[in-house]
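S.K.: no FASTA, just this:
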């Protein structure tokens, strides 16, 4: 298992498809995009923004139930992709022992964000489906600022007419 972090929820253009983007925390910082549904994207977004509804959403209710049963969500693992579908697991500690529950990654991530549980991706999953991050531009901030200052020194109001 490899620790990952949630970069965020995005909408992929032009298809208008929501996705979550996970990033390897150490090493190569590979990215793992996972396409999800709109309601699931909203559930994750609300949790990231700290929006508390007047009545609990399904994920809030599920975490309350886990807590009331004396259990805890220890971690979430995105395990594999089969036939273009991602799979995940909830790792829960309960009074009668540890439990592993299969679920959709979007639901697992929505729960993890709400309770602060760590996220992981399977080694093989990242090896096969992880994407290398885009290369950073060579220019550093000082060069960019110098170029902008040069531009400001040479620009005239008439240039914008």
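M.R.: Sure, I can see it. Here the structure is a predicted model, which means the values were calculated and not measured.
S.K.: contacts and neighbour counts: CA atoms only from here.
M.R.: Noted.
S.K.: Helix or strand: which one has residue 89?
M.R.: Using DSSP states H and E, residue 89 maps to strand 85-94.
S.K.: Show me what that strand is in contact with.
M.R.: If you take C-alpha atoms under 8 Å, 6 or more residues apart in numbering as the criterion, strand 85-94 is touched by 34, 69-81, 98-105, 108.
S.K.: Would you indicate which residues of it are buried?
M.R.: 86, 87, 88, 89, 90, 91, 92, 93 (16 or more other C-alpha atoms under 10 Å).
S.K.: next, the one to line up against it:
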């Protein structure tokens, strides 16, 4: 099991679809690309930026219901890749687990600031060790105060995606 962090959210120019990049916080620091829908990407980005809307989004409403029953989300886990579809689970207190789409699970995790983990088998199958140009496209989490602003980071990542091809994400 590896702890993950959201490093970027951008648009895949080949598929004209948002792609979420998760990276191991330690170990081999592999990157897991997850293609998501536009509404899901919007929810993830709003959670990343801590934007509060006047009314709760669906995942926020569900969290409010869970909290109303005195339960607590402890972590999000990416559990498998089956038929090119990632699967995740929400792990609540008392080891209660609920199946979820990765995009929804990540939005929830970001909203309540809980860890995101990925099974080693998922990373072994779908993560890439290094994506050409990715280091230039995103800021390193260990950078000092000279780190670029988030908007600069997003712009570098968009430039990277404009020149990337699906083969850049092929783990083989």
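M.R.: Perfect, I can see it now. As the structure is a prediction and not an experimental result, all values here were calculated from the model.
S.K.: re earlier: tell me how far the strand holding residue 89 of the first structure lies from the chain's centre.
M.R.: Taking C-alpha atoms, centre = their mean, to the nearest Å, the mean C-alpha location of strand 85-94 of the first structure is offset from the chain mean by 16 Å.
S.K.: What segments of the first structure are strands?
M.R.: Under the criterion DSSP state E, the first structure contains strands at 2-12, 17-24, 31-35, 72-82, 85-94, 97-103, 119-121.
S.K.: Nearest to residue 50 of the first structure, out of those strands?
M.R.: strand 2-12 (13.7 Å; C-alpha to C-alpha).
S.K.: From the chain's centroid, how far away is the closest one?
M.R.: 2 Å.
S.K.: got the buried residues for it?
M.R.: For strand 2-12 of the first structure, a neighbour-count test (16+ other C-alpha under 10 Å) marks 2, 3, 4, 5, 6, 9, 10 as buried.
S.K.: What of stretch 24-38 of the first structure?
M.R.: Neighbour-count burial for stretch 24-38 of the first structure [16+ other C-alpha under 10 Å]: 24, 25, 29, 30, 31, 32, 33, 34, 35, 36.
S.K.: Closest one to residue 132 of the first structure out of those residues, please.
M.R.: For these, the nearest to residue 132 of the first structure is residue 30 (4.8 Å; C-alpha to C-alpha).
S.K.: Surely that closest one is in contact with residue 133?
M.R.: Yes. Taking C-alpha atoms under 8 Å as the definition, residue 30 of the first structure is a contact partner of residue 133 at 5.8 Å.
S.K.: What residues in the second structure pair up with the helix ranked longest in the first structure?
M.R.: In terms of residue count, the longest helix belonging to the first structure (DSSP state H) is helix 141-154. Under TM-score structural alignment, helix 141-154 of the first structure has no counterpart anywhere in the second structure.
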